[in-house]
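# Provided below for reference: sequence and predicted model.
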Amino acid sequence: SETLLFILGELPYITGLYEAARSELEDDENLSVDGIKELALTARDRYRLELKSKGRKITPKLLSVYFRYVRNLSLIERRMTPDLYTLVKAAQQVAGDQFAIQIAETAREYPFVHLLPFDKLSFGIEQAQLPNGTMLEMSNRLPGNPISWRNCELSPKPPKPKQDEWEMKWDPFKQCSWPPEDVAIEKFRTSVKDHALNLLGVDLARTEKFTTSMKDGLDLRETLRNWHTGELHVKVLPPSRGKLDCVIMLFDSPADPRDYPYRLTWHAEHQDESTLAFFATDYRKDMVGPGIGMATYGGALFLFPPRPVQDIWNDFQFDFVDTLEERLLVAACHYSQEPHIAVLSEAPPGIGWRRLAKRYQKKLIHVPLGRFSQETIQQLRMFHVLNGQNIRSYAAHYIRKA
């Protein structure tokens, strides 16, 4: 079934849809177009099933971009319908290698091949291989569009035996991060900090009656509230909004400790990195290359400028809290040198968390997770753990975002 593409005049999956429509006496007039849409939707469902939360969100908007890409590539090649290369290449450019692989695997499936009572042949371009290995020259009497070989490099997920071998060879005494991901998460930390500072400035703003200056702009709400007096009110923002040296990111809250067994405190390698404490999924369960594992953040604590701290997960002074999020919170309050701490999460911190912060004379500034692109958040949550700095020399060959 994997080589039927070479002898059928169209994609095996589309041929299967025609056969199914014929057997059910259904209308197949527009199946050459609707079949492409159904192929993409089937590939999307399999993509979601395989990668779950690690994959990109294949939204209707992204699919519309994909179909537009397919249409444009087909027109460039002077085709009325796309071929397999066009479908796979567009999927790779729009949604990454893993979605492109699902498109390719789905497109070459023919659902009725197991019903054929014949020995299996392997087909190529104008040739076939018999079950005994004999090669034969073949001629298609209904050739259709000409077929040619074209390259499309995809990086599939390593097979399970290979992943088990890489896990077995892992040296537990060496670990480091992947620098491009460090840069990306540090930029995001800076963005979260800037949002928190803006919110802090809004909280510290005050309103006063208009006299001789508009100050920082007209306060419409207060002016309308005092409309009966005929007075104008203006906003006054403080000149200094303070500083933030600590950011907490909670991507999955409340977090199940069984889902996030990998808990660590990483110290900065240079002055442009934060001191990082986090809880994440087990990287050993998702090996992507020799000495390269992939994990997903559940939550993280960033201290910048970096400073030496004890491992918060083994520090007995934080044992009075129960949850992973609370441990990050009390560690942030303990090591932060500023009165405010930024907390990125879906829901605002509750009364219990604010009491914990007040215990250390700190205040929490909530930054809603919805302010940022969910696609960006999803990609930033995935990071790779390398088995030593020497792995960085070839890690780019194996690391691919979903």
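It's in. Predicted, not measured: the structure shown is a model, and the values here were computed from it. Residues are numbered from 1 along each chain as shown.
# rest of the way, CA atoms for contacts and neighbours
OK.
# and residue 270, how many neighbours does it have?
9 (other CA atoms under 10 Å).
# Compute the distance between it and residue 305, please.
Distance of residue 270 to residue 305, given as CA to CA, to the nearest Å: 10 Å.
# got it, and residue 35?
55 Å.
# Starting from residue 93, give me the distance back to residue 67.
Separation of residue 67 from residue 93 (CA to CA) stands at 12 Å.
# Who has more neighbours out of the two?
More crowded of residue 67 and residue 93, by other CA under 10 Å: residue 67, with 18 against 13.
# how distant is stretch 372-387 from the center of its chain?
On the basis of CA atoms, centre = their mean, to the nearest Å, stretch 372-387 sits 5 Å off its chain's mean C-alpha point.
# Okay, buried residues for that stretch please.
When burial is assessed from 16 or more other CA atoms under 10 Å, stretch 372-387 yields the following buried residues: 378-387.
# Likewise for stretch 91-103?
With burial defined by 16+ other CA under 10 Å, the residues of stretch 91-103 counted as buried are 91-92, 94-103.
# all strands of the stretch 301-402 of the chain, in order?
With DSSP state E, counting those that start in this stretch applied, the stretch 301-402 of the chain shows strands at 340-345, 363-368, 382-386, listed in chain order.
# Sorry, slip of the keys, the one I care about is the stretch 51-200 of the chain.
In the stretch 51-200 of the chain, the segments counted as strands under DSSP E, counting those that start in this stretch are 122-124, 127-129, 135-137, 176-177.
# now the last one, how far from the centre of its chain.
Going back to what we said before, that points to strand 176-177. Between the mean C-alpha position of strand 176-177 and that of its chain there is a distance of 19 Å (CA atoms, centre = their mean).
# okay, now the one to match up with it:
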Amino acid sequence: MHPVLHFSNRIQCLPVVHGSGDFAVAVREILLNERFDCVAVPLPPSTQPFVERGITHLPNVTVVLQQETEPFANTNWSPGQGNEFERVASFVPIDPCQPVIAALRLAMQEHIDRRFIDLEVEDFEPQSSYLPDPYALKRVSVAQFATAVLPAIRRPRRDQHLRRISQMAARLHDLEHKYESILFVCSLTDWPWIREAYQSQKNEIQVEPAVYDPELYRMDPETLVFLLGELPFIASLYEETRFELDSDENLSVDGVKQMLLSTREKYQAELGNRGRKITPHLLSLYLKYVRNLSLIECRLTPDLYTLVTAAQQIFGDQFAISLAETAREYQFCDWLPYGDFKMSIGRGQFPDGGLITMKNRLEGPPVAWRSVRLNRKAPQEDKQKWAMQWNPFSHCSWPPEDVAIERFRTHVKDKALSMLGNDLARIEKFTTSLKDGLDIRETLRNWHTGDLYVKENPPSRGQLDCVLMLFDSPADPRDYPWRITWHAEHDDESTLSFFATDFHVEHVGPGIAMATYGGAMFLFPPRPIRDIWRDGRFDFVDTLEERLLVSACHHSQERHIAVLSQAAPGMGWRRLAKKYGKQLLHVPLAHFSQETVQQLRMFHVLNGRQVRSYAEHFIRKA
């Protein structure tokens, strides 16, 4: 290492940012590239056997607790007094991405002596400072990183902090007489003051108070996000690459990409065709947006809030929820012979349910917890309760979705009308007006002459009162058991006949269910018709699409019918329409955004009009 990090010929200091996977990788590289016979860490000696026992259980995460106060029952407590005797404890996270834990882990594997040299205290005072993003280690050395932040490191003022620095300096002097090469791993904010205290040679080992015995607990996998320095998913990737002997130098960024791909797989498996298409182009836009948000917050790598916020704004609530759940996953959660300890923000819960205030011995930069408003998926118990309370004699649509699908119907109708006049367009050589635009095909055909050709579309002849939308063709009747005709509630709505998935399967709120269109027929202006699925006049056809087509030909009062589908109608369908004196105008589904189409296909069924007053609080888009 650089001479600036040498306290003496026998002691080298390695300043780290606690909780950083990048610094954990740097610690491992230095320990493997240089020879040391002792590793010193800023932890009190009483925690050493428990910390090392927890390290033997890695990659399973444990936590070492050292209580500072014992539970005390105050019989004279009243509601206005508060809890004056709340239990408090300091803790050491046995986190594979903690640089101190990584140093101890490798030292144990290489049979290097370990020394815990911090001061034993009855009431630990944590220290935390804002520091540069550790991802900078990809371009600069540890020495350059440590010296660059020197002007921003404040001199310690608290008495306990000064006593701890003095104790560590004194113990380093003591270790220097026993070992030839010592690696001292400490916080980036402490190393210049420990160096200063060490060089002053005025430190003596202090008398330490009696402290409570530490305890070792297994961490509850559901609350690891409150303990680990990195996201649990990223931390598990560090362990996975360690086992497979792969490179983990860029996991702080590559891990985010892998987490994104894993989220996409789960999202597509859960929603199937109802979900948005997460294309490589959208992922590229997402990563650029995340980068910009991170730079705005003076970071080189994104935090969980940035990742989830960007996912919500680009992919929707459901993908953002899937991403947040994926980020909390840690794949190494074996059973251990210790009780499960749960954590939250600055608080912990013992296996017996008792609560305790937590203080981190390896405190990293301050963490800002921010909330993101997401419409979560309902628990299975709530879905079952809502299904039991459903009234089968009353249901209606949700107006915002009615407006969206009617606008889309109008757009499809206009597209079909414009196609109706394409065959009648008149092409002429450009003189003084572009008219309805350049005719590229004719212009290229006469490229050798250098002339431009323009086209003039005649006014649309005829009208359309029926639009047929076939989103899934050929449709499997087993996938779309719900078939019904809905009549318009007002003059701006169409008469709608459709086949869709069973809405009873997916309850999203009290009196709110969700289904997916397979195909639909729109009649506008609306008119009363018999339910086409119970009309015996259409029983001569076999498929769901043909029944919609025949009913459209029967009820339409115009000559043309617009058909939105992936493939053009075949000769059989055209002959069927010709029997009714109709012509089919095919509008390719590929002309529209697939994301928009997927969102329009999903619609909600409400158990009565009164549900509309609160439906927006439960309805979420994919």
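Here it is on my side, so go on. Since this is a predicted model, take the numbers as computed values, not measurements.
# related to what we said a few turns ago, export the strands of the stretch 51-200 of the first structure as a markdown table, with columns for mean neighbour count and distance to residue 310 of the first structure.
Below are the strands of the stretch 51-200 of the first structure laid out as a markdown table (neighbours: other CA atoms under 10 Å; distance: least, CA to CA, whole Å):
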| stretch | mean neighbour count | distance to residue 310 of the first structure |
| --- | --- | --- |
| strand 122-124 | 17 | 61 |
| strand 127-129 | 17 | 64 |
| strand 135-137 | 12 | 67 |
| strand 176-177 | 18 | 18 |
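# would you turn those into JSON lines with distance to residue 77 of the first structure?
Listed next are the strands of the stretch 51-200 of the first structure as JSON lines, based on distance: least, CA to CA, whole Å:
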{"stretch": "strand 122-124", "distance to residue 77 of the first structure": "22"}
{"stretch": "strand 127-129", "distance to residue 77 of the first structure": "25"}
{"stretch": "strand 135-137", "distance to residue 77 of the first structure": "28"}
{"stretch": "strand 176-177", "distance to residue 77 of the first structure": "43"}
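# roughly how far apart are the residue positioned nearest the centre of the second structure and residue 349 of the second structure?
When the second structure is reduced to its mean C-alpha position, the nearest residue by CA atoms, centre = their mean turns out to be residue 323, at 2.1 Å. Computed with CA to CA, the distance linking residue 323 of the second structure and residue 349 of the second structure is 26 Å.
# try residue 14 of the second structure
Distance from residue 14 of the second structure to residue 349 of the second structure, by CA to CA: 34 Å.
# Also residue 242 of the second structure?
Distance from residue 242 of the second structure to residue 349 of the second structure, counting by CA to CA: 31 Å.
# again with residue 332 of the second structure
The value you get for residue 332 of the second structure to residue 349 of the second structure, if CA to CA is used, is 21 Å.
# Ok, residue 602 of the second structure next?
With the distance defined as CA to CA, residue 602 of the second structure ends up 42 Å from residue 349 of the second structure.
# before we move on, what about residue 144 of the second structure?
With distances taken as CA to CA, residue 144 of the second structure is found 41 Å from residue 349 of the second structure.
# ok, residue 299 of the first structure - how many residues close by?
For residue 299 of the first structure, the number of neighbouring residues by other CA under 10 Å comes to 24.
# With residue 523 of the second structure instead?
By other CA under 10 Å, neighbour count at residue 523 of the second structure equals 25.
# Then residue 497 of the second structure would be within a strand, right?
Yes: following the definition DSSP: H, G, I helix; E, B strand; the rest coil, residue 497 of the second structure is counted among the residues of a strand.
# That one matches what in the first structure?
Residue pairing (TM-score structural alignment): residue 497 of the second structure is matched to residue 277 of the first structure.
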